[in-house]
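Chemist: Provided below for reference: sequence and predicted model.
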Amino acid sequence: MDILSVIGLLIGISALLFGNFLEGASLGSLVNGPAFIIVFGGTLGATLLQFPPLIFIRSLRLCLWVFFPKKKNLSVEIDKIVEWSHSARKLGLLGLEDEIESEPDPFIKKGLQLLVDGNEPESIRNILELDIDSREDIDLQAAKMLEAMGGYAPTIGMLAAVMGLIHVLENLSDPKMLGAGIATAFVATVYGVGSANLFFLPMANKIKTYVYASSQAREMIAAGLIAISQGENPRNIKLKLSAYLFEFESDSSSL
């Protein structure tokens, strides 16, 4: 679990609620059904209109990355690649055929299959890079959907505010109706601006971070597989791939 995402979410919501309490308002003052329906229903409708089903469904899945990111242990992957390079030098590329069935990652499985089939290094590079770019583009489109929601929510919140004020002006002769209309107007603005800046936009940027990290991990794996196809020394392969690692312990010890 990404503990920083949980902490950030709790701090953001708590700050709003505590600030509202310090101003002397109750929690109920921020609860408004019509405002909620207008802002979030309108935002969802605009989003569905803009994005195709594939991107929408992918975005919902990637939202889980904000709290439960899928991270690869690059050190473990490097050790696997180095072990494969030893096997390839001893048994040839066909010696890696048994590794294909036991490998759970489809990307690595594809790379190993390309190796075993005897493809040229440049051909392997082109195929794997196309796979990396295509996957990254789809995932970034999913992140852009959340960005779009972060743009729609404040605007629709303002639209709801205007609708609330229109309702107020239509009922100036009835004081009982003024409070509900004004409340809807201002609470809708809070919903729109708050959801955009506390949820949609931060989540989109967090997902982008994990998308780039995932692409970097695939680039490292592709570089290792290409090095095996070129017959590079296993020791040199490990040194090359180690450049993809970010050694937090060594950095902190040097401070």
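Modeler: That came through, no problem. Because the structure is predicted, anything quoted here is derived from the model rather than measured.
Chemist: alpha carbons only for contacts and neighbour counts from here, please
Modeler: Noted.
Chemist: Quick check, H86 in contact with R235.
Modeler: No: using Cα atoms under 8 Å, H86 makes no contact with R235, being 9.6 Å away.
Chemist: Tell me which of these two has more neighbours.
Modeler: Counted by other Cα atoms under 10 Å, H86 and R235 do not tie: H86 has more neighbours, with 17 against 11.
Chemist: Please list all residues in contact with the spatially closest residue to that one that is not a sequence neighbour.
Modeler: Among residues not flanking H86 along the chain, P234 sits closest, at 6.3 Å (Cα to Cα, 6 or more residues apart in numbering). P234 makes contact with 82-83, 85-86 under the criterion Cα atoms under 8 Å, 6 or more residues apart in numbering.
Chemist: got CSV for the residues you listed, with secondary structure too?
Modeler: Below are the contacts of P234 laid out as CSV (DSSP: H, G, I helix; E, B strand; the rest coil):
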residue, secondary structure
V82, helix
E83, helix
S85, helix
H86, helix
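Chemist: Out of the residues you listed, flag the one nearest to S102.
Modeler: Nearest to S102, judged by Cα to Cα, of these is E83 at 14.5 Å.
Chemist: dropping in the other structure now:
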Amino acid sequence: MDRLSVIGAVLAISALLGGSVLKGAGISGLWSPAAFVIVILGTVAAILLQTSMPTFSRALKMARWVFQPPAHDRPAVVAQIVEWSGTARKQGLLGLEAQVEAQTDPFLRKGLQMVVDGVEPESIRQMLEIELEGNSARDLAAAKVFEGMGIYAPTLGIIGAVLGLMAVMKNLADPSKLGHGIAAAFTATIYGIGAANLMLLPIGNKLKTLVNAQTEEREMIIEGLIGIAQGDNPRNIESRLSGYLG
């Protein structure tokens, strides 16, 4: 569990609700079914128009990374690769065959299997880099789904406010309805700007950061596996991979 994300989400909600209470609007003033339909449903509709189904589905699956990011323990991975390199120098590459099925990371398992099979180092690099680039591109596209929603939401909030003011203008003859109508109109703006800046844009940026971290870790794995395939000294492999631990 990512504690900072949990704290950030709680503070965001608290800031919005607390600010509404302190300003005298009250929590009930934030509720508006019309604003919800225009801003939230409108934002979802806009992003669906520009996004393919595989990318949108991937974005929904990745959303949980904000609070439960993929486990990354680079020192442990480096230590494991160094241990494998020592085993390979003593027992040969086939000595690592028992380690293949024990790997839970499909990328690492695939790379290690190629090493055990005696695939040429440059071929290993080429195949793993192609897979890495494809996965990274798809993950970044999914992260940008939330970024796109963060761009559309404020604009739809303005549309909601304009529609609300249009409704108010129709009731100018009844001053008792003006105050409530204007307040309801601007609720849509709060929905749009609040959703974008407190949730959608931060989520998109967090996911992009996690994708970049995962890409860098897999680049480290590629370098380590190539070192094993080439029969490099374990100490040299450890020294080379230590640059990824900064």
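Modeler: Happy to help now that I have it. What you see is a predicted model; the values in this text were computed from it and never measured.
Chemist: before we move on, the earlier item: compare the contacts of P234 of structure 1 and tell me which has the most neighbours.
Modeler: S85 (27 neighbours).
Chemist: In this structure that residue contacts I228, no?
Modeler: Yes: applying Cα under 8 Å as the test, S85 of structure 1 and I228 come out as touching, 5.5 Å apart.
Chemist: Now the common contact residues for the two.
Modeler: With Cα under 8 Å, 6+ apart, S85 of structure 1 and I228 have no common neighbours.
Chemist: centroid residue for structure 1?
Modeler: For structure 1, the residue nearest the mean C-alpha position is I207 (1.8 Å; Cα atoms, centre = their mean).
Chemist: Helix or strand: which one has that one?
Modeler: Taking DSSP states H and E as the criterion, I207 of structure 1 maps to helix 201-229.
Chemist: can you give me the offset of that helix from its chain's centre?
Modeler: Relative to its chain's centre, helix 201-229 of structure 1 lies at 12 Å (Cα atoms, centre = their mean, to the nearest Å).
Chemist: Now do the strands in the stretch 101-250 of structure 1.
Modeler: In the stretch 101-250 of structure 1, no segments count as strands under DSSP state E, counting those that start in this stretch.
Chemist: Look up how far V162 of structure 2 lies from the residue located most distally from the centre of structure 2.
Modeler: Going by Cα atoms, centre = their mean, the residue of structure 2 most distant from its centre is A173, 50.2 Å out. Here the criterion is Cα to Cα, to the nearest Å. By it, A173 of structure 2 lies 19 Å from V162 of structure 2.
Chemist: can you count the residues close to I47 of structure 2?
Modeler: Neighbours of I47 of structure 2 (other Cα under 10 Å): 19.
Chemist: pretty sure it is touching G150, no?
Modeler: No: I47 of structure 2 is beyond contact range of G150, at 9.9 Å (criterion: Cα under 8 Å).
Chemist: What is the burial count for L140 of structure 2?
Modeler: L140 of structure 2 has 19 neighbouring residues, counting by other Cα under 10 Å.
Chemist: Looks like it contacts A213 (just checking).
Modeler: No: L140 of structure 2 lies out of contact with A213 (Cα under 8 Å); the separation is 11.7 Å.
Chemist: List the residues that contact L22 of structure 2.
Modeler: Applying Cα under 8 Å, 6+ apart, no residues qualify as near L22 of structure 2.
Chemist: next one: E129 of structure 2
Modeler: Per Cα under 8 Å, 6+ apart, neighbours of E129 of structure 2: 219, 222.
Chemist: same thing but at 7 Å, please
Modeler: By Cα atoms under 7 Å, 6 or more residues apart in numbering, no residues touch E129 of structure 2.
Chemist: What separation is there between it and H72 of structure 2?
Modeler: In terms of Cα to Cα, E129 of structure 2 sits 19 Å off from H72 of structure 2.
Chemist: can you check P154 of structure 2 too?
Modeler: 35 Å.
Chemist: Then I228 of structure 2?
Modeler: 21 Å.
Chemist: M62 of structure 2 too?
Modeler: 16 Å.
Chemist: Neighbour count: the two, which is higher?
Modeler: Using other Cα under 10 Å as the criterion, M62 of structure 2 and H72 rank with M62 on top: 18 against 12.
Chemist: longest helix of structure 2?
Modeler: In structure 2, taking DSSP state H as the definition, the longest helix is helix 121-169.
Chemist: distance from that one to structure 1 after superposition?
Modeler: Here the mean offset of helix 121-169 of structure 2 against structure 1 after fitting is 0.8 Å, by mean Cα distance after the TM-score superposition for structure 1.
Chemist: Run the chain-centre distance for that helix.
Modeler: 10 Å.
Chemist: quick one: what's aligned to R74 of structure 2 in structure 1?
Modeler: In structure 1, R74 of structure 2 lines up with L74, judged by TM-score structural alignment.
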